[in-house]
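Return atomic coordinates for the entry below.
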Amino acid sequence: MAALPATTAVERPRNPEHGDYASTLALQLSKKVGVAPRELATALAQELGRRDGITSVEIAGPGFLNIRLDAAVTGAIARAVVTAGAAYGRNSQLAGQRINLEFVSANPTGPIHLGHTRWAAVGDSLRRVLAAAGAEVASEYYINDAGAQVDRFARSLFAAANGEPTPEDGYAGDYIGEIAQQIVAAEPGLVGQPAQTALPVFSARGYELMLAEIRGSLERFGVHFDVWFSEKALHDGGAVEHAIETLRKQGHIFEQDGAVWLRTTDFGDDKDRVLIRSNGEKTYFAADAAYYINKRERGFDRCVYLLGADHHGYIGRLKAIAACAGDDPKSHIEILIGQLVNLVRGGQPVRLSKRAGNIITLDELVDAVGADAARYSLARSSTDSALTLDIEEITRHSSDNPVFYVQYAHARIASLLRNAAEKGITRADDYDPALLAHEREKNLLKTLGEFPAVVATAAELREPHRIAVYLEERVATDYHRFYDACQVLPKGAGEPATDLTHARLWLAEATRTVIANGLDMLGVSAPERM
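Here you go, the predicted structure:
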């Protein structure tokens, strides 16, 4: 017997006159079963036509199936959505998978800037989407607290505290002076002390204050990390040495010119990588290897890295680490690369940050547009392309503003339900789904029915922006069209609610549920009033 295809396309046709759904199953199976497509389509149409809820199946072209459903079948979608509530859209396709999702991971030497902010919005949305698809997800922030950048940070603070110019390779910006003042306020005796004595204090105190600020900025943005992992802890705890021995046992380490190397070219990397230099110093690459192995030893099935556009070179080397460790780089590690973000106002680039010198910070963006507008605007586009945000556009209260458009649909429904309550009308315990037969009602119902598939696809492809596109272009648009075409509440003050009134209230509540659930997966609020 010929095997059935792994997936069968059933989709809504562009032209509603072609039916409620269309399928190419006959075309998919024709060669496998040795039957002409149209002949097979005829047999499938006869079988489908016997099923309850299907009113007709028509054959078009070489063997397309156009399927029409009974209004009661489509109308029952509202009941399924409202009954499931907050669980609607969630699925179990990734059940049993433990995923480590690392994103942002900015150096603790300055505020979170606009580039990091895009990953904060996308990463946290992806975390929510993967969890909605049944995965056990741990969001992780890798703290780069080992290496030369921490030393430069300490020297910058030391210079600011002592009224000296910023070191040539140091960090500039008002935030350096602010942190230095906080350290001196806590330990006034530091000023004037020699660098050898003061620098360790500035390093430790500055690191604590900067990391606390980063945490606070992210929490304000609605981004919570399950794990804050210290690079320094890798070195101090012996994890780097352990990783090197693990890789050595796999047979991919060699020594040359007094250095210890990992033969990553065996697995597609453009060159072999040094783990330990000839002077005995361990490299950043050694820490990267240790970090990956540490994640796997903590029980994660898949390690997902969200990296900026300047990290393309990391793809080959990170996948090679996985292969050298004995893992399958196709299933155990995944690297997503995101493009840059530009901020404009009225078409002109936004000024540089006063506080951070040459960057726009997360806090400044939230102050300018709000967390909801910032998160939605950053998460609604594919990370494959650069993004330009216009502050005027994303703060405008009009249908041109995508986040307002979606949130307004939710608020409009909330207002409708409040108006119903004021008229003494409450949604009935049940309704007749066959009454939802208007074309606008059917379109909206079918759109609501697609939400679980949208979530599943967004999780599978790691593309949370698909949910935003669905909310904007499908749900909100179809709801506004339904509301404009279909009278939900009685017009007159004394006019009683009908069975159709209650059916449409179920549909409105189902729409509200889908919008709220979708916005929650993007980390955006669903307001009751606007």
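
only C-alpha atoms for contact and neighbour calcs from this point on.
Noted.

what about the closest residue to residue 181 other than its chain neighbours, distance to residue 180?
Once flanking residues are discounted, residue 181 sits nearest to residue 161: 6.6 Å by Cα to Cα, 6 or more residues apart in numbering. Taking Cα to Cα, to the nearest Å as the measure, residue 161 falls 5 Å from residue 180.

same question, residue 438
66 Å.

So residue 192: helix, strand or coil?
coil (DSSP: H, G, I helix; E, B strand; the rest coil).

count of residues packed around the closest residue to it other than its chain neighbours?
Take residue 192 and drop its neighbours on the chain: the residue closest to it by Cα to Cα, 6+ apart is residue 162, 6.8 Å away. As a burial measure, residue 162 scores 14 neighbours (other Cα atoms under 10 Å).

and residue 363, how many neighbours does it have?
For residue 363, the count of nearby residues is 21 (other Cα under 10 Å).

Packing partners of the host helix or strand of it?
Taking DSSP states H and E as the criterion, residue 363 maps to helix 362-369. Secondary-structure packing of helix 362-369 (3 or more Cα pairs under 8 Å, 6 or more residues apart in numbering; DSSP states H and E): helix 114-132, helix 391-394.

how about the next helix or strand along the chain from the last one: buried residues?
Remark: after helix 391-394, the chain's next helix or strand is helix 402-422, criterion DSSP H and E. Within helix 402-422, the residues that qualify as buried are 402-414, 416-417, 420, counting by 16 or more other Cα atoms under 10 Å.

before we move on, what about stretch 11-30?
12, 18-30.

Other residues contacting it?
4-5, 8-10, 36-38, 40-41, 44, 62-69 (Cα atoms under 8 Å, 6 or more residues apart in numbering).

Let me know whether residue 106 touches residue 117 as I believe.
No: using Cα atoms under 8 Å, residue 106 is not in contact with residue 117, being 10.2 Å away.

Neighbour count for those two, which is higher?
The neighbour count for residue 106 versus residue 117, taken as other Cα under 10 Å, is higher for residue 117 (24 against 19).

roughly how far apart are the more buried one and residue 15?
Residue 117 is 40 Å from residue 15, where distance means Cα to Cα.

just residue 393 next, same as before
From residue 393 over to residue 15 the distance is 33 Å, taken as Cα to Cα.

buried set for stretch 153-171?
Within stretch 153-171, the residues scored as buried using 16+ other Cα under 10 Å are 153-161, 166-167, 170-171.

Please generate a structure for the following sequence too, so the two can be compared:
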Amino acid sequence: MTPADLATLIKETAVEVLSSRDLDTSVLPEQVVVERPRNPEHGDYATNLALQVAKKVGQNPRDLATWLAEALAANDAIESAEIAGPGFLNIRLAAAAQGEIVAKILQQGENFGHSDHLSHLDVNLEFVSANPTGPIHLGGTRWAAVGDSLGRVLETSGAKVTREYYFNDHGRQIDRFAISLMAAAKGEPTPEDGYGGDYIHEIAAAIVEKHPNVLDLDPAETQELFRAEGVEMMFKHIKDSLHEFGTDFDVYFHENSLFESGAVEKAVQTLKDNGNLYENEGAWWLRSTDFGDDKDRVVIKSDGDAAYIAGDIAYVADKFSRGHNLNIYMLGADHHGYIARLKAAAAALGYQADAVEVLIGQMVNLLRDGVAVRMSKRAGTVVTLDDLVEAIGIDAARYALIRSSVDSSLDIDLGLWESQSSDNPVYYVQYGHARLCSIARKAETLGITYEGADLSLLSHDREGDLIRTLGEFPAIVRAAADLREPHRVARYAEELAGTFHRFYDACHILPKADEEAAPIHAARLALAAATRQTLANALRLVGVSAPEKM
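Predicted coordinates:
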């Protein structure tokens, strides 16, 4: 019985208890909260339901808790239900009910943790979207890991997810990129506002090799050729780096297409027609303050050129026109102001502002021996995705970036993530999975199977701890999806690995050399198999491999 199953049982029992006393059952919460007590001696699970609803039904909380406890204790799945304090209820599951968790995991396999509670969502998940003017820096790398993991978590919860990369191929930064490439090809210094680094010289040389007469063309033609070829080469490198990192996209959306297709003009006209765009001093302004923004925004400048937000507005409209009912933007720390303006743009166009969510990711710093690592081999001034992967590998890089909330800045100690010790979180989790695979191989050699195992034999405290931790996985995945926080899955994997290691130290899963296989060994082998499956499921959600040997 998982915590979710227990919550359902408690609510059903509460409905029966209240109904039998002609008390109002509508006061019961939609979802009963079930938690694990901090002190295991207090029970397997606890609920404050009696405290929540007693006043609403005009009863003393302890009296209501007593009625619930008596009714729950009569259920075969409950070993005991005891009242604590002013009306808390501490519950212990019967051994057979705990064993049901193990059986459920083994039956569901890779689907354990899946649900359909977000099946109503068609999500456009836009992340990374780095300008094609240089390799992906650490901030973009963080989103590459977290965004991919969030997409996995949302899909596991039933949502339809389109992973999208917004390709910024329109605007001044692309012109600066082209001019930087031209300067490098001519052997001139990097322009004051241009891009530096070895990669600029590498791309410039590749373009000259492909087009030997490029510098003899008309200056405008030369710049356009460097722009087109340079962007294509840089974006290929970005895509290749992301693919190697385990992050791929369903859609690469070109910003320039919004202007070439007339989508920007169409969105502007829509806002003019519905009165949410007004003219002042020759410019056209969005009434964004009417929709929660701190100021109105210029959409069309007085010279007739579109402001940057014009593309944002058209892009919002395009996402909704494709049928997405939730649009998640994952942006860098310097984009906090985009939250209100993107929501305002959606509302001004006639869509629900809540159908736009903006997640802001904070900075990432690399450390070695406590000293910041600042210089990249290729990018010159920043550390890139490729640098991080080269230093600690893909699995460690992804895990290090995912396991912390994006709301806070992140320091990655390269020495820690390179180490093969229990101090390294990803090594600790992967080692747990490899150890479980080793146990399975040894069991097969010994001819021991868990088929038909009596799971009610799993009554040791460490067995109970492990079973209850396994049972929490579906709720962890659900919370990670609902809160857009995939780091919860990574942290759970660490907790599960630790709980397993403690179980392994306390309980012999397989018989010793001089022992015959007994029913308890089959039961523990089943528990080990369920743990291996759940660890693998968790690692898959963070996009990290589950090795069978280490």
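
ok, back up a step: in structure 2, which residues correspond to the following helix or strand past the helix holding residue 363 of structure 1?
Tracing the chain past helix 362-369 of structure 1, the next element assigned as helix or strand by DSSP H and E is helix 371-379. The alignment of helix 371-379 of structure 1 onto structure 2 (TM-score structural alignment) spans residues 394-402.

Who are the contact partners of the residue mapped onto residue 55 of structure 1 from structure 2?
Structural alignment (TM-score structural alignment) places residue 55 of structure 1 against residue 79 in structure 2. Neighbour list for residue 79 of structure 2: 73, 91-95 [criterion: Cα under 8 Å, 6+ apart].

SS state for residue 79 of structure 2?
Under three-state DSSP, residue 79 of structure 2 falls in the strand class.

Quick check: nearest residue in space to it, chain neighbours excluded?
Among residues not flanking residue 79 of structure 2 along the chain, residue 94 sits closest, at 4.5 Å (Cα to Cα, 6+ apart).

cool, and residue 258 of structure 1?
Nearest non-adjacent residue to residue 258 of structure 1, counting by Cα to Cα, 6+ apart: residue 278, 4.6 Å away.

Need the counterpart of the one you found in structure 2.
By TM-score structural alignment, residue 278 of structure 1 lines up with residue 302 in structure 2.

and that match, what element?
Counting by DSSP H and E, residue 302 of structure 2 is found in no helix or strand.

can you give me the strands for structure 2?
Ranges of strands in structure 2, per DSSP state E, are 45-47, 78-84, 88-93, 122-126, 160-167, 251-254, 277-280, 283-286, 297-300, 326-332, 356-361, 364-368, 371-373, 410-413.

Now do the same contact list for the nearest residue to residue 403 of structure 2 once chain neighbours are set aside.
Nearest non-adjacent residue to residue 403 of structure 2, counting by Cα to Cα, 6+ apart: residue 487, 4.4 Å away. By Cα under 8 Å, 6+ apart, the residues touching residue 487 of structure 2 are 402-405, 480.

so where is stretch 441-449 of structure 1 in structure 2?
Residues 463-471 of structure 2 are where stretch 441-449 of structure 1 lands when matched by TM-score structural alignment.

Enumerate the positions of stretch 389-408 of structure 2 that are buried.
Buried residues in stretch 389-408 of structure 2 (16+ other Cα under 10 Å): 389, 392, 394-406.

sorry, that was for stretch 341-354 of structure 2
Applying 16+ other Cα under 10 Å to stretch 341-354 of structure 2 flags 341-349, 351, 353 as buried.

cool, and stretch 285-298 of structure 2?
Residues of stretch 285-298 of structure 2 classed as buried by neighbour count (16+ other Cα under 10 Å): 285-288, 291, 293, 296-298.

would you turn those into CSV with distance to residue 494 of structure 2?
Shown next, in CSV, are the buried residues of stretch 285-298 of structure 2 (distance: Cα to Cα, whole Å):
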residue, distance to residue 494 of structure 2
285, 50
286, 48
287, 48
288, 44
291, 42
293, 40
296, 47
297, 46
298, 48
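
What residue in structure 2 is paired with the residue nearest to residue 192 of structure 1?
In structure 2, residue 162 of structure 1 lands on residue 186 (TM-score structural alignment).

just residue 80 of structure 1 next, same as before
Matched by TM-score structural alignment, residue 80 of structure 1 corresponds to residue 104 in structure 2.

Could you check how far that match is from residue 465 of structure 2?
Distance from residue 104 of structure 2 to residue 465 of structure 2, counting by Cα to Cα: 17 Å.

With neighbour numbers in mind, choose between these two.
Regarding residue 104 of structure 2 and residue 465, a neighbour count based on other Cα under 10 Å identifies residue 465 as having more, with 19 against 15.

From residue 182 of structure 2, how far off is that one?
64 Å.

just residue 101 of structure 2 next, same as before
64 Å.

of the buried residues of stretch 153-171 of structure 1, closest to residue 352 of structure 1?
Among the buried residues of stretch 153-171 of structure 1, residue 171 lies closest to residue 352 of structure 1 (Cα to Cα), at 15.5 Å.

My guess is the closest one contacts residue 150. True?
No: in this structure, residue 171 of structure 1 is not within contact of residue 150 by Cα under 8 Å, at 10.4 Å.

Give me the common contacts of the two.
Jointly contacting residue 171 of structure 1 and residue 150 under the rule Cα under 8 Å, 6+ apart are residue 109.

which residues in structure 2 does stretch 11-18 of structure 1 align to?
Using TM-score structural alignment, stretch 11-18 of structure 1 pairs with 35-42 in structure 2.

mind checking the end-to-end distance for the matching stretch?
Stretch 35-42 of structure 2: ends 12 Å apart by Cα to Cα.

Stretch 293-309 of structure 1 now?
End-to-end for stretch 293-309 of structure 1, by Cα to Cα: 24 Å.

and that stretch, which stretch of structure 2?
Using TM-score structural alignment, stretch 293-309 of structure 1 pairs with 317-333 in structure 2.
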